[in-house]
Structure formats: structure tokens, C-alpha cells
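K.L.:
A predicted structure for the sequence below; I have some questions about it.
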Amino acid sequence: MTDEENPAPRRRMVRPPTKGTAAGRGMGTKMKTADDKSMSSQQWIKRQLADPWSDRARAEGWRSRAAFKLMEIDDRFGLIRPGSRVIDLGAAPGGWVQVALKRGAQAVVGVDLLMIEPIPGAELVQADFTHPGVDGQLIEALGGEPDVVLSDMAHNTIGHRQTDHLKIVALIEIAAEFALRTLKPGGHFVTKNFQGGDAGGVLAELRAGFREVKYVKPASSRKDSSEVYLVAMGRHRDGAA
């Protein structure tokens, strides 16, 4: 039965960010002085300036330090192969898109609520991919079913632990549903999670839908961050286990 004949309820993405740009999440923009920032922003600026991964990203031309996270995951598991088709959810500012292209992907489509500066060889869409029709637009731009679905999506935390946790889980659920619905058999899925964060029923769905599921904390993740990644490999054919 097709999705059109039996449509599943579609989740809407959390509210789009109201401040900042895709470039502002990268490494190449001029930052305001600390005098113009809140204390938390000043601390973020200090971390960025003292971070060797950020320095390396600037030196090597990557749009964000997150590029090293995907490179480490791909080095370990070999997810992106020459000729792969890749969709990157929450792609701004484009570091993971750059890595996918560098690793030989045939087609890469990135989507984000924020505008992403053009990257030669990639199709970049500014949209909420959970809106009706956007998923089809991504598949059409890709030229077929994806071999890899990536999600480094994050949300603007509000400091309320329970609320922030629910937002984290919601993003994982959205990305996992998209991956399970669109990946070709044998395909792979990577999504951000956080240590101690219960991914609800998503982990069980991924274990049922993929050959293997691993938790990974890349060396380039900040040591004081609880950030980890769920890596689901080998999408089963429908009905297979």
C-alpha cells in the first residue's frame, strides 16, 4: 500500500528560529563584539575562538566544525560511497553537504529553515521539509531514493530541561520517520541525540528497520557536551528483518 493510500500523520517541525542566519551558524561571519552580547553569547564566542576544531574548519574551508563529526562517523562506518545520493536535513550552514560531496556523493540535497549559501554540486532548499510536498521535492531534486539521510538538526533551547528534551525527541522522530519512509534498501541514517536523552520509541523503530544501530560520540564534539549521534545502517526491505 502506498503512502498516498494510507497517509501517516505528519509532524510539524518546531517553530523556526527567529534570529540568525545559516552563515551565523558557520565559521565565516564577522562576530559582534562581546560588549554587544549577553553573558551566554560571550561565553560561546570565547569557546569558538579557543576551539581547535573551529580553527581547523576555517583553515581547511569547511563551513562548520560539524564537518569533522560526519567525517569521523563516515571513516568508521563507510556510509557515503562514490555515487551515493544523500539528503541532509537541517543542513545549514552546509558543512555536512561539503563532506558528502568531498566523499564522492553523486547527488546531495540539503534542506533547512534558514537560507544556505550556494555550494557547487549540491541542491539547497530553504523550507520546512515536514510541510506537505517538500519531501517529494527533495526526492525529485535528488533524482531518486536516498542512500543516506543525515540529520544534525538542533533547536533553540529555553533552559527548561523537560521541554528541551521533548523538542530533542521530536526532531529525532521527524528525521527517523523521513528516513524510514524514503531510504532505499541498504541505506543509512545518522541523527543527533544527547546522552541521557530517551529517544522514546524511535530507537526500537530504528532497530526494527535497520540491520544495525550504534551510538557514537565523535572526538570533535565538545567534551562538555552531551551530544551523541545515532547511526542506523542497512535499511531492511519492507517486511524484512
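P.N.:
On my side now, so go ahead.
K.L.:
Every contact and neighbour count from this point should use C-alpha atoms.
P.N.:
Will do.
K.L.:
longest strand anywhere in the protein?
P.N.:
Scanning the chain for the strand with the most residues, using DSSP state E, yields strand 227-235.
K.L.:
In terms of secondary structure, what does it contact?
P.N.:
strand 188-194, helix 202-209, strand 210-216 (3 or more CA pairs under 8 Å, 6 or more residues apart in numbering; DSSP states H and E).
K.L.:
buried set for that strand?
P.N.:
Neighbour-count burial for strand 227-235, counted by 16 or more other CA atoms under 10 Å, picks out Glu227, Val228, Tyr229, Leu230, Val231, Ala232, Met233, Gly234, Arg235.
K.L.:
who's sitting farthest from the centroid in the protein?
P.N.:
Asp35 (32.2 Å; CA atoms, centre = their mean).
K.L.:
In three-state terms, label it for me.
P.N.:
Following DSSP: H, G, I helix; E, B strand; the rest coil, we place Asp35 in the helix state.
K.L.:
ok, and here's another one to check against it:
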Amino acid sequence: MTQKKSSSTRPGGRQTTVRVKTAAKRSNSSARWLERQLNDPYVADAKRRGFRSRAAFKLLQLDEKFHILAPGKRIVDLGAAPGGWTQVAVERVKPEQTGGQVVGLDILEMEPLAGATTFQADFLDEAAPERLKAVMGGPADVVLSDMAAPTTGHQQTDHLRIMALAEAAYDFAEEVLAPGGAFVCKLFQGGAERDLLTRLKQDFAVVKHAKPPASRQDSSETYVVATGFRGGAKRDEE
């Protein structure tokens, strides 16, 4: 009798719950964050599998559902640090064997990753998109954006900030995606995403929302996955 293998995108094994007490130099919020990290099975499994962050499982689960990544594809990863999504992209694209390409950018410093080209820059800087295009040297098959702005604690302000990044990410994707390409972007629910979704529905064959299991349930984080790029309005005007 053959044993059925467990899904590679779900954490395995049983964990002992860890309780964290507040200390003289640790606030209640810090204690809660640390306790959540210590008891998060995705954090433990990311360490076991050598992923740089638990976020790697989000992309693995999205790819399992939507089949975004494949050997030989050309991928741009926006908001790449510390490199979890970039690792998954390299694993699936196999650039060194297939001639595919993975390029990652983040405002934070990121350790080099074999099989990927990464650099530090503020994506909202006017020079950053042009630098990405120069590194790519051609169209992209997939643009990934897991970018998030620093939170202020004010829900509406934070929503508008993440939407500004999402809009900027798609402005770039619209210029570089090859026909049939895909765009995957993190959003936070709040109402301001309507304009972006309207653009995506005009430019792609299929647009779906997804909340992968690795995305914490108490978070308003969600992802939009747009596939079958037909060419954006800017390209049509040229």
C-alpha cells in the first residue's frame, strides 16, 4: 500500500504551543507578535525548508491554484526582500537550466540569491522601473508584487498607501508584460481598489481574488491574480 504524500504547500508536523510573557523591555504588542511567530507552523516550516520567509508559502499556494510560474518564464518580483517569493520563482522557473529569468527589487537590502538578479531601490523612484527594464532586456511573463507600505495604524491611510503601490506596480506591468502574461499583486480590502480592478478586467482575460491559506486570517490582506494579458490602454495608444 503506497502512502499518500502531504501537500508541499502546507506545514507539516505537530507543534507545542509557546507562551510568551511580557518583560521589562518588551511591550504587550511585542509579546503577542513574538508568540504568534513562535506558534506559526508556516514560520517553522519555512525554516525547515530553507525559505527566507513564511511568505514563500503564499506564492506556492497561489501558483498551485493558478499555475503562474513555469520553467523558462521571465519573472519580475517587486517588494522581494527578504527573498521568499524570489526563492519560489527560481525554484519553479529554473533559470540556470531553462534560460528563464528572475529579477527582484526591494527598498530594503536583500542577500544575493543564486539564479536571480536582485537589487536595492525604491520602486517609486522614477529611475527604478527603467533600471528593471534594462536588467530584463525584454518583456516579462509575470510581474509579482508583494509590496507593502509601512503601516500608520490608521486603516484608511494604510489602505490608500498599499493601493498607491499596487497602482504603480500595474503601471509598470502594463508596460513590460508579454501577451498572455500574468500580474499578481497584494491588496488590502478597503474600497479604493475599484479603479485598479476595472483596469485589470479590461486588460486581462481572467481576474480573480485569492487569500492563500498562509495569509493570516485576521489580516485584511488579499491577492489579485490577473492572467491572459491582452495589452493595456497605454500600449494600445502607441
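P.N.:
All right, it came through fine. All of these numbers come straight from a predicted model, not from anything done at the bench.
K.L.:
quick revisit: which bit of structure 2 covers the longest strand of structure 1?
P.N.:
Using TM-score structural alignment, strand 227-235 of structure 1 lines up with residues 221-229 of structure 2.
K.L.:
Following superposition onto structure 1, what is the mean distance for that stretch?
P.N.:
Aligned to structure 1 and superposed, stretch 221-229 of structure 2 gives a mean residue distance of 0.7 Å (mean CA distance after the TM-score superposition for structure 1).
K.L.:
What are the contacting residues of that stretch?
P.N.:
Applying CA atoms under 8 Å, 6 or more residues apart in numbering, the contact partners of stretch 221-229 of structure 2 are 66, 177-189, 200, 203-211, 215.
K.L.:
how much does the longest strand of structure 1 deviate in direction from strand 210-216?
P.N.:
Interaxial angle, strand 227-235 of structure 1 versus strand 210-216 (axes from the mean of the first three to the mean of the last three CA atoms, to 10 degrees): 160 degrees.
K.L.:
Map Ile139 of structure 1 across to structure 2 for me.
P.N.:
Using TM-score structural alignment, Ile139 of structure 1 sits opposite Lys133 in structure 2.
K.L.:
how near is that match to Leu108 of structure 2?
P.N.:
As for Lys133 of structure 2, its distance to Leu108 of structure 2 is 20 Å (criterion: CA to CA, to the nearest Å).
K.L.:
Counting neighbours, go ahead and name the busier of those two.
P.N.:
Comparing Lys133 of structure 2 with Leu108 by other CA atoms under 10 Å, the one with more neighbours is Lys133, at 17 against 13.
K.L.:
and whatever helix or strand that one lives in, what other elements does it pack with?
P.N.:
Here Lys133 of structure 2 sits within helix 127-136, counting by DSSP states H and E. Applying 3+ CA pairs under 8 Å, 6+ apart, one finds that helix 127-136 of structure 2 contacts strand 101-106.
K.L.:
What range does the strand it packs on cover in structure 1?
P.N.:
Residue span in structure 1 matched to strand 101-106 of structure 2, by TM-score structural alignment: 107-112.
K.L.:
when you align them, which residue in structure 2 goes with Glu60 of structure 1?
P.N.:
Checking TM-score structural alignment: Glu60 of structure 1 goes with Arg49.
K.L.:
now swap in His155 of structure 1 and tell me
P.N.:
Going residue by residue (TM-score structural alignment), His155 of structure 1 aligns to Ala149.
K.L.:
ok, Gly110 of structure 1 - contacts?
P.N.:
Ile87, Asp88, Leu89, Gly90, Ala91, Ala92, Gly94, Val97, Ala122, Glu123, Leu124, Val125.
K.L.:
ok, so of those residues, who is nearest Ala66 of structure 1?
P.N.:
Gly94 (9.3 Å; CA to CA).
K.L.:
which residue in structure 2 lines up with that closest one?
P.N.:
In structure 2, Gly94 of structure 1 lands on Gly83 (TM-score structural alignment).
K.L.:
I'd like to know how many residues surround that match.
P.N.:
25.
K.L.:
distance of it from Glu175 of structure 2?
P.N.:
Distance from Gly83 of structure 2 to Glu175 of structure 2, by CA to CA: 24 Å.
K.L.:
before we move on, back to that, any idea which of the contacts of Gly110 of structure 1 is the one closest to Ile45 of structure 1?
P.N.:
Ala92 (18.9 Å).
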